[in-house]
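Trainee: Here is a sequence with its predicted model. Questions after.
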Amino acid sequence: MFPLKDAEMGAFTFFASALPHDVCGSNGLPLTPNSIKILGRFQILKTITHPRLCQYVDISRGKHERLVVVAEHCEHSLEDLLRERKPVSCSTVLCIAFEVLQGLQYMNKHGIVHRALSPHNILLDRKGHIKLAKFGLYHMTAHGDDVDFPIGYPSYLAPEVIAQGIFKTTDHMPSKKPLPSGPKSDVWSLGIILFELCVGRKLFQSLDISERLKFLLTLDCVDDTLIVLAEEHGCLDIIKEIFYDFHSYELMKDKVFSEVSPLYTPFTKPAGLFSSSLRCADLTLPEDISQLCKDINNDYLAERSIEEVYYLWCLAGGDLEKELVNKEIIRSKPPICTLPNFLFEDGESFGQGRDRSSLLDDTTVTLSLCQLRNRLKDVGGEAFYPLLEDDQSNLPHSNSNNELSAAATLPLIIREKDTEYQLNRIILFDRLLKAYPYKKNQIWKEARIDIPPLMRGLTWAALLGVEGAIHAKYDAIDKDTPIPTDRQIEVDIPRCHQYDELLSSPEGHAKFRRVLKAWVVSHPDLVYWQGLDSLCAPFLYLNFNNEALAYACMSAFIPKYLYNFFLKDNSHVIQEYLTVFSQMIAFHDPELSNHLNEIGFIPDLYAIPWFLPYVFPLHKIFHLWDTLLLGNSSFPFCIGVAILQQLRDRLLANGFNECILLFSDLPEIDIERCVRESINLFCWTPKSATYRQHAQPPKPTSDSSGVRSSAPYFSAECPDPPKTDLSRESILLNDLKSEVSPRISAEDLIDLCELTVTGHFKTPTKKTKSSKPKLLVVDIRNSEDFIRGHISGSINIPFSAAFTAEGELTQGPYTAMLQNFKGKVIVIVGHVAKHTAEFAAHLVKMKYPRICILDGGINKIKPTGLLTVPSPQI
């Protein structure tokens, strides 16, 4: 995207053709509205950026198949030169011709034909340079198939275009379908326009429409007529070259432009974020960066991309339909005036004739930026050039800094609607992403606060660690050869988030197919399971014009959060996941766990879709995954528990049948609350409590000592830890299922006790006694073994005498201690795994939360040198 600079934003509207309501497609589903088709095709136009083309920004769909297109706009055009009715000098005509050809060549390179070239669609910016407008209308409407008006203007259409007439695909057999217009038709239109500039008047101005068409269809005399007139006006060389060299790329090399072409630097599109090219190859910095913010009259907003400006314009109250209504482009009619034409038996008709609004209104309305600029009037220049380092003491402060600090504490949904706050976040993330992967850690820290919606796609890619030349890798994958999975993909796509206009478009379906097929083909050891399409949807939506990035993000997400879920036989992976999830419910909410187990409502019946966290609408998935991508592979467990806790009261009050009905149509979930509670649950969950044998193996760290990283314990920043001698051991699935509470590793216990390991592991010290204990260790061995050596600060409750016959905890001096620690982590330590599991299960029955078991028992702690013995009595 280019900066807005001196350009403006404009909007124009048109209607797509309406489809009959009682007709279905070959798949038995209702036909896709033409407006949806146009919306999908439009998206690629946003990626076609060139100094000679007006940048497309957005398209919105309204009622009755109305579409509103937003694009870069300039107030002046070649039409203004023709109104002066004076011939334009040959040197000026040559420059205009060359600049138009630059734009046409770039369009043709991307498979786009203008077809609607006319003087009022060739705009002039404030420096007098050419900008081609409405060049995407022919492409987005499928060569005019999806609208009721012709694309192009008779006075400028090539003779062969007029000769074939107006057609629609549905009106012709495939074998008789005329070919769409090619680049030659645009060159013809350009020749007519240049001729008019040379003679200073419209060529067919004195003829009515029928006479114009008859004249253009007399192909034998057109060339001769134009040549004679061109010779009379001294522009023969230009016109001859235009009409006899029919390709823009050939014309630009012609000798007629030998003096003009050296004045222009060839356009090179800047390298993208994930590219093999150097992004900083042409980087230039001012000699004194501090001077960037000094000019109080500088228009900093104009330095931002037109996409950003439009996004902020919408946040500041911009309303496309209101702008068009104010200019009387959209006119509302009372219902009585919209009645169809009614024919009586005697042949007399009554009612409305053809609605002229279905035809194209060529007017482009300029969108005023006054409201946006007024909203941002207190934003200082330094906000547009934020420093990325910590030392910002010398940075001048904006008048609105206090307001921004206050906005940061507001709910996320309000922050995302705050114009000034979003401006600052967008600029900050834009700079950080341009420095990726060097600034990856800072991107992660800022993402913990929030992610601006406009920057979400690239930010997710950075959080997932996507790097390298992803396009070359994606292009190398065979996405065309038929494979057995094709049939299932075809069935799933029309059911995946089809409420969304973008994903429900034919373009969206085609991109779905390619990305999903690329993943299946490039992962031969895995298979396509139902649900992969829904997993792909958020990445495709955010990177609709970048399939390679959508594929790369999905390929990075699946091994991190769904490792081995897509094996041909994934039953052991699913069962382990369900068991760990069941233990997480018991760990965080024992009362709910007890109730669900009593009524037989096990996670197998409702929780499997939660492992692929896509069960929500896209707008909720975005907020959920903004946080999910900050955590490790255990975070989905916390999301699942948070969802259950929102439904807690209803679940506790109901039996099995009612719970089944409740989850058959999942009630509305407060996603912001879910995210908040998920983070809290994540911070209270020891890392090893969610250990899974079938999770992705941890990546090696730079620390070669065998000791885990010293990253904060309760932090989403911690990745899945590497395996050490104190890590959890794998156990059989049946043994795991027999335990109600999760196991934790010895290293987690040491971290929670705030102890450091001795001997072979680390140096022996204990941290400050003043710090609050995070847990209670309950040693269930007999008192003799406890006295011989135990973990400092632990209490002894022998298993043999801990519970009464009724399952109640035996009263003793430790009872009050247990009550005091209720709500904190309680770790059960013993000799025999069966005893520790039973003891933990008893406490869960008594509604003690955060109960866990030390994996490996006391024997895992003995080599560390952390066991102590009581001081001798004097």
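Mentor: In hand now; what should we look at?
Trainee: contacts, neighbours, all on C-alpha from now
Mentor: Will do.
Trainee: Tell me how far the residue nearest the centre of the chain lies from Lys434.
Mentor: Here the mean C-alpha position of the chain is nearest to the C-alpha of Leu542 (C-alpha atoms, centre = their mean), at a distance of 2.4 Å. In this structure, Leu542 lies at 18 Å from Lys434, with C-alpha to C-alpha, to the nearest Å as the measure.
Trainee: His572 now?
Mentor: Taking C-alpha to C-alpha as the measure, His572 and Lys434 are separated by 42 Å.
Trainee: what's the answer for Asp492, then?
Mentor: When Asp492 is compared with Lys434 (using C-alpha to C-alpha), they lie 36 Å apart.
Trainee: just the helices in the stretch 701-850 of the chain please.
Mentor: Ranges of helices within the stretch 701-850 of the chain are 733-737, 746-753, 783-788, 813-820, 833-845, based on DSSP state H, counting those that start in this stretch.
Trainee: Make a markdown table out of those and add mean neighbour count and distance to His497.
Mentor: Formatted as a markdown table, these follow (neighbours: other C-alpha atoms under 10 Å; distance: least, C-alpha to C-alpha, whole Å):
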| stretch | mean neighbour count | distance to His497 |
| --- | --- | --- |
| helix 733-737 | 14 | 35 |
| helix 746-753 | 20 | 41 |
| helix 783-788 | 14 | 59 |
| helix 813-820 | 12 | 48 |
| helix 833-845 | 20 | 40 |
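Trainee: okay if I get those as TSV plus distance to Cys553?
Mentor: Shown next, in TSV, are those (distance: least, C-alpha to C-alpha, whole Å):
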stretch	distance to Cys553
helix 733-737	31
helix 746-753	31
helix 783-788	52
helix 813-820	46
helix 833-845	40
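Trainee: Give me the neighbour count for Val23.
Mentor: Taking other C-alpha atoms under 10 Å as the criterion, the count of residues near Val23 is 11.
Trainee: Isn't the residue nearest to the centre of the chain up against Thr459?
Mentor: No. If you go by C-alpha atoms under 8 Å, Leu542 and Thr459 don't touch, sitting 10.4 Å apart.
Trainee: Okay, one more to line up with it:
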Amino acid sequence: MRPLRDAQLGAFTFFASALPHDVCGSNGLPLTPNSIKILGRFQLLKTISHPRLCQYVDISRGKHERLVVVTEHYESSLNDFQKQRVLQIAYEALEGLEFMNKHGMVHRALNAQNVLMDGKGKVKLAKFGLYYMTDHGADVDFPIGYPSYLAPEVIAQGSVHPSDPSQGENPLPSGPKTDVWSLGVLLFELCAVSSLKPPCLDLMIDYLIELSVRSCIDDIVTVLAEEHGCLDAIRVSLKSITSHCLLHWPTPAELLVDPVFEGVSCLYAPFQQPVGLFSSSLRCAHLELPEDISQLCKDDDEEYLGERAIDEVYHLWCLAGGDLEKELTNKEIIQSKPPVCTLPKLKDVAGEAYYPLLEDEQSSLSQSNSSNELSCTVTLPLIIRERDTEYQLIRIILFDRLLKAYPYKKNLVWKEARVDIPPLIRGLAWAALLGVEGDIQAKYDSIDKDTPIPTDRQIEVDIPRCHQYDELLSSPQGHRKFRRVLKAWVVSHPDLVYWQGLDSLCAPFLWLNFNNEALAYACMSAFIPKYLYNFFLKDNSHVIQEYLTVFSQMIAFHDPELSNHLNEIGFIPDLYAIPWFLTMFTHVFPLHKIFHLWDTLLLGNSSFPFCIGVAILQQLRDRLLANGFNECILLFSDLPEIDIERCVRESINLFCWTPKSATYRQHAQPPKAQGDSSTNGFGKAANYYSSDYQDMPKTDLSREPLALSDLKAEVSPRISAEDLIDLCELSVGGQTKRSKASKPKILAVDIRSIEDFGRGHISGSISIPYSTAFSPDGELVQCPATGTLQSFRGRVIVVISHAMKSAFATHLVKVNYPRVTTLDGGINKMKPTGLLTVPSPQI
């Protein structure tokens, strides 16, 4: 959106038509309220930006079908016009009307109060979207337009409500020419009869509408213009314009090229739509820096906030406690357009905050901010940070600059996203985290979204049940966009199929990018391969089963007591976790929780969802441990309230304690191209978890693929030899790979015989021979967890043997010993490395 500058934020309100409560649609569901239909259509209006149109900012839905619309506003209107500028005013108004027509819209409500003037005296058309958002007046009980300015054919239709079946055939929507008539009447009234008072004015307008001969209009205009002192040039121009508008009825586009505007059109440069973030065009060609950038924020009188986008200023006003209906109530005009102009605290924000420096990539928010108060805000809970006006201003400005420099500043976007993501620009931030680039609109447009396909029926059934508590997604526009994005994904991925749950996956991306279907599709297309690779195959059973088995091992790894209990009662992940992972929890949580959850999910690799699943179980831990199978089934049929912020916090901790090879999956996404991995991670574990284990080059020390039956037979996860070397910080070529702070603490437990241990073992490992704990037939002789291991409880335990003897690790899990793993391939994988230690002979 364009900057606020000298504009105000204004609001107007109206009621949508109420629907009967006892009527259902053809699908058996209740009818969608007209206010929600209007809310859905309104979203498109926010994307329409032109110098001659007042920018739409937001819409809110209140009680009894009330709608309050927030828009760019100016105090001056055509009532304050200068007669000498009649040609410029007409030309500027036509520019706005032509731009609307290109978007398939008609104003239909032109009058002097809806033609505003900005601080430079330029025309700004207000309420230009009212006719469109109300479906040409079908969703409201009042007529759109003012009778004195409506074209004859509109008046001839009479007051017909389009949605009333008793009225017969619905009237056709008005076309662009009706606005030209209204403009002609408006210019005639303002320039020629501005001093006439009602009812004289109404009589004059009524008479004018009845005129059909050019000479009559010419005579009236000439007489009135001379009587009220108009200049000759203005009189000639007015006669020409009114003749064209009221007799020939051209479209705005045709009238703009009329010879009457030859001396005016040269004063205006053609409007160029700003280049979006994801396109093939150069975005920064118009950018210029002053010679001395230190002077950017030295002017104490500079209105820095006025240079921010209108939607940003409104968002901050809401955070500062702004309430639209309360403002209207306080002014005792719930049906008028009061200015919204209070932004507490923000006037005191230093100018430097509007121009953050990006070059020092080592700086952090707390270091680079001059305000100690903001530095402390970073440590507060996320929900408080998102409601802090000044903090959000700083974060919005920072992310706005980083995203404008994307993908050049991709690493800094990742770094700042680890702090938090401002809700106002979450959609673009997610796209950057997912690595979306290029001309996404052209790619989306090239996909056939209209030809019927077999999946259409299932999509139509699923959409009315997907997050329909949300007003935006439940609107007809929301349903239409859902269908288009889902169908685009299905058509563009012929090797995959539509599974129930894909609509839930689409919902967060569509909500955040409601006016940019191409970006919603691009984000969804980047998200699924990363976190749900091959989940949407026609036969996905082997992928799902491997995923659930690894999840079971993660439960045993992090919480063996809970794992043992769930296995004993037969409450396995197949019964509850498939919807979790197939929809990445969007089927489980409402959207506002998904936004916070995915802010962190997108920073992690494909194994992070396992940690989220374990964190959810641990929040329900006490209830699960206290109940049997039937009670657990009932518990998950209506999942209790989950603290998402706690879930995120615990997920990160679990993630940092999980060796990356422990979540290896044979059916995960294949390795990316060299240099294509993202710099993700969480705090101290950022280095260790910089990429998926699957993305690492495969060597002789990597984990080997395992048959599903063998994987299911093991309670504990395996880790690779290269992971063991890295976690034990064994020297490779005289250097260790990573610092101690970047890895979980680990203990290698060698269960070979004393003799074999003496011939060579991992440095720092301890020996607990298998024969001391288990008999030759596998019977437990002595619990290994009661002796030496007890002092190391809490570390990651890696069991090492000649072959895979899972009984040792399985017993540790059975006695509730956490973080137990086994070394894939056993000691034989380590022998070729030359890293085994032989103890020195004692003298």
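Mentor: Structure's in. What do you need? As the structure is a computational prediction, the values presented were derived from the model and not from experiment.
Trainee: quick one on the thing from earlier: so for the residue nearest to the centre of the first structure, what's the nearest residue that isn't a sequence neighbour?
Mentor: Gly457 (5.0 Å; C-alpha to C-alpha, 6 or more residues apart in numbering).
Trainee: quick one: the one you found and Asn543 of the first structure, what's the gap?
Mentor: In this structure, Gly457 of the first structure and Asn543 of the first structure are separated by 6 Å, where distance is defined by C-alpha to C-alpha.
Trainee: counterpart of Ser504 of the first structure in the second structure?
Mentor: Counting by TM-score structural alignment, Ser504 of the first structure corresponds to Ser474 in the second structure.
Trainee: Its match in helix, strand or coil?
Mentor: Of the three states, Ser474 of the second structure takes coil under DSSP: H, G, I helix; E, B strand; the rest coil.
Trainee: measure Ala225 of the second structure to Ile217 of the second structure for me?
Mentor: For Ala225 of the second structure relative to Ile217 of the second structure (C-alpha to C-alpha), the value is 12 Å.
Trainee: residue in the second structure matching the residue nearest to Leu542 of the first structure?
Mentor: With TM-score structural alignment as the criterion, Gly457 of the first structure matches Gly427.
Trainee: what does Phe544 of the first structure give?
Mentor: Looking across to the second structure (by TM-score structural alignment), Phe544 of the first structure lines up with Phe514.
Trainee: my read: its match touches Gln43, true?
Mentor: Yes. Distance between Phe514 of the second structure and Gln43: 7.2 Å, which falls inside the contact criterion (C-alpha under 8 Å).
Trainee: Between these two, point out the one with more neighbours.
Mentor: Taking Phe514 of the second structure and Gln43 together and counting by other C-alpha under 10 Å, Phe514 has the greater number of neighbours (23 against 20).
Trainee: For that one, which residues are in contact?
Mentor: In this structure, Phe514 of the second structure makes contact with 43, 478, 481, 520, judged by C-alpha atoms under 8 Å, 6 or more residues apart in numbering.
Trainee: Wasn't it part of a strand?
Mentor: No. Residue state for Phe514 of the second structure (three-state DSSP) corresponds to coil; a strand is not indicated.
Trainee: rewinding a little: mean per-residue distance, the helix or strand containing the match of Gly457 of the first structure to the first structure?
Mentor: Assigning secondary structure by DSSP states H and E places Gly427 of the second structure in helix 426-433. On superposition with the first structure, the mean distance recorded for helix 426-433 of the second structure (mean C-alpha distance after the TM-score superposition for the first structure) is 0.2 Å.
Trainee: Quick one: name whatever helix or strand follows that helix.
Mentor: Following the chain from helix 426-433 of the second structure toward its C-terminal end, the next helix or strand by DSSP H and E is helix 440-445.
Trainee: That next one vs the first structure, mean deviation?
Mentor: Superposed on the first structure, helix 440-445 of the second structure shows a mean distance of 0.2 Å to its aligned residues (mean C-alpha distance after the TM-score superposition for the first structure).
Trainee: which residues are contacting that helix?
Mentor: By C-alpha under 8 Å, 6+ apart, the residues outside helix 440-445 of the second structure that reach it are 278-279, 488, 518-519, 521-522.
Trainee: ok, the equivalent of Ile544 of the second structure over in the first structure to Tyr614 of the first structure distance?
Mentor: With the correspondence set by TM-score structural alignment, Ile544 of the second structure lines up against Ile574 in the first structure. Shown here: Ile574 of the first structure relative to Tyr614 of the first structure, a distance of 17 Å by C-alpha to C-alpha.
Trainee: more crowded one of these two?
Mentor: Remark: of Ile574 of the first structure and Tyr614, Tyr614 carries more neighbours, 23 against 18, as counted by other C-alpha under 10 Å.
Trainee: gap between the more buried one and Lys517 of the first structure?
Mentor: Taken as C-alpha to C-alpha, the span from Tyr614 of the first structure to Lys517 of the first structure is 20 Å.
Trainee: and the match of Ile544 of the second structure, that's in a helix?
Mentor: Yes. Judged by three-state DSSP, Ile574 of the first structure forms part of a helix.
Trainee: Any figure for the gap between it and Met1 of the first structure?
Mentor: Following C-alpha to C-alpha, the distance that separates Ile574 of the first structure from Met1 of the first structure is 44 Å.
Trainee: what do you get for Met252 of the first structure?
Mentor: From Met252 of the first structure over to Met1 of the first structure the distance is 25 Å, taken as C-alpha to C-alpha.
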